[in-house]
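1. Sequence and predicted structure are below.
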Amino acid sequence: MTLQDIADQIQTGLNGTHFDGSLKFDCGDDGAIVLAENKASTMEQDTDCTIRLSQDNLVKLLTGKLNPMTGVMMGKLKISGDMSVAMKLGKLLG
């Protein structure tokens, strides 16, 4: 599964919802997915919040196999920037 595939799945999930703010999933050398203006893309840009994690852990996070709080505590994902934006993502995934 490519990052573009993941971005497309996120976009499908965003349809009919409103995500306020901007968020980047930074997967290091694999690239990044940016959620901004209710769109998911692989275009790099500055965001309110960045979540650094592996592409594998991103898939687990989005499919409910990795709890965000557990991921942070275990060091599987690191959040920087505006934490309130990350909290909104939790509601969107839930």
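-> Sure thing, it's come through.
2. alpha carbons only for contacts and neighbour counts from here, please
-> Noted.
3. Do you have the helices of this protein handy? List them.
-> Using DSSP state H, the helices of the chain run over residues 3-14, 55-62, 68-73, 83-93.
4. Got another one to weigh against that:
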Amino acid sequence: MSTITDLAVTALREKIGEDGFDGGSVKFVIEDEGAIMVDGDGVREEDGEADCTLTSDADTFQDILSGELNPTSAFMGGKLKVDGDMGLAMKLGSVLG
């Protein structure tokens, strides 16, 4: 586990809670660092199949987690790529943003 993904898992757990994320599975791919899965089982470092995959570089991901960058703005600005269920991405974005 990289330091960035380790910190990201911790930050996501704080934002989402221990009960996990209802409604589907979302995978964050942090380029050159790893992948984080968020679903009804919680938050963990894992690179598996997901209903929605969000991809960004480490700086963008950290800015989203810290609240400095709105996930929708990151997407509209081309800093965050979304593949799969856009509705699920928006639902998670409201939890993070």
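-> Good, I have the coordinates. Note that the coordinates shown come from a computational prediction; the quantities given were computed from them, not determined experimentally.
5. overall similarity of the pair, as a TM-score.
-> The TM-score (TM-score structural alignment, normalised by the length of the first structure) is 0.87; 94 aligned residues with a C-alpha RMSD of 1.7 Å.
6. for the helices of the first structure, which one sits closest to residue 41 of the first structure?
-> Residue 41 of the first structure lies closest to helix 3-14 among the helices of the first structure, at 5.7 Å (C-alpha to C-alpha).
7. and stretch 78-95 of the second structure, which stretch of the first structure?
-> Using TM-score structural alignment, stretch 78-95 of the second structure lines up with residues 75-92 of the first structure.
8. Next, the buried residues of the matching stretch.
-> Residues 76, 77, 78, 79, 85, 86, 89 are the ones in stretch 75-92 of the first structure that count as buried (16 or more other C-alpha atoms under 10 Å).
9. so who does the fourth one touch?
-> Applying C-alpha atoms under 8 Å, 6 or more residues apart in numbering to residue 79 of the first structure gives the contacts 49, 50, 51, 52, 72, 86.
10. Just the buried subset of those, please.
-> 49, 50, 51, 52, 86.
11. Under the alignment, what does residue 38 of the second structure map to in the first structure?
-> Using TM-score structural alignment as the criterion, the counterpart of residue 38 of the second structure in the first structure is residue 35.
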